[in-house]
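[1] Here you go, sequence then predicted model.
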Amino acid sequence: MKLQVRYFASIREALGAGEALETRAATLGALRDELIARGGSHAEVLARGRALRVALDQVMADESAALREGAEVAFFPPVTGG
């Protein structure tokens, strides 16, 4: 399925603003693991044990949330300022 992934704050600094990608992941957690498996900066910034928040279609979600075609996923640190 095709998704739009966006990164914010320090994650954006490491990975860029975001990307369109094709995935087989069924949940947010599986998508995170798929991104970690890329290695490099993705593995470092999204690593398990690092605190981060995730939103699905602009709504905070937990990693068990199911993905759907065309969804927008956003990753960001737990505290962001304005």
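    Everything's here; your move. Numbering: from 1, shown residues only.
[2] Only C-alpha atoms from now on, for both contacts and neighbour counts.
    Noted.
[3] Other residues contacting stretch 58-72?
    1-6, 25-30, 53-57, 73-74 (CA atoms under 8 Å, 6 or more residues apart in numbering).
[4] Next one for the comparison:
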Amino acid sequence: MDILYFAWVRERIGLPKERVETSAATVSELVAELSAREDRYATAFSDLTALRVAVDQELTDFEASLEGAREVAFFPPMTGG
């Protein structure tokens, strides 16, 4: 599965995207797996209220299923203007 990181999430993790093998059933399980990897991931995912997530380019929540998903993107909330 491809994981994409945007804005300050990308800066904290140090990668714009990566491909991962995961057994996670939900986005929150994926976040737990990633956070356990290294401190930089734990830091990026330390406050989920400051993050938004999209699965296969559809905005969703952290309890969303990953069944059949090809891509997960993490980014800060968007602002309007």
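    That came through, no problem. Because the structure is a prediction, the values reported are computed rather than measured.
[5] quick one on the thing from earlier: so which of the contacts of stretch 58-72 of the first structure are in helices?
    Counting by DSSP state H, the contacts of stretch 58-72 of the first structure place 28-30 in helices.
[6] And Val55 of the second structure, what's its match in the first structure?
    Taking TM-score structural alignment, the alignment pairs Val55 of the second structure with Leu56 from the first structure.
[7] For its match, which non-adjacent residue is closest in space?
    Nearest residue to Leu56 of the first structure, sequence neighbours excluded (CA to CA, 6 or more residues apart in numbering): Val73, at 4.8 Å.
[8] ok, Val27 of the second structure - contacts?
    Taking CA under 8 Å, 6+ apart, we find Val27 of the second structure in contact with 61-66.
[9] Run a quick neighbour tally on the residue nearest to Leu56 of the first structure.
    A total of 22 residues lie near Val73 of the first structure under the criterion other CA atoms under 10 Å.
[10] Helices of the second structure, start to end?
    7-13, 27-37, 39-44.
[11] Remind me what the shortest one packs against, helices and strands.
    It stands for helix 39-44 of the second structure. Where contact means 3 or more CA pairs under 8 Å, 6 or more residues apart in numbering; DSSP states H and E, helix 39-44 of the second structure is packed against helix 7-13, helix 27-37.
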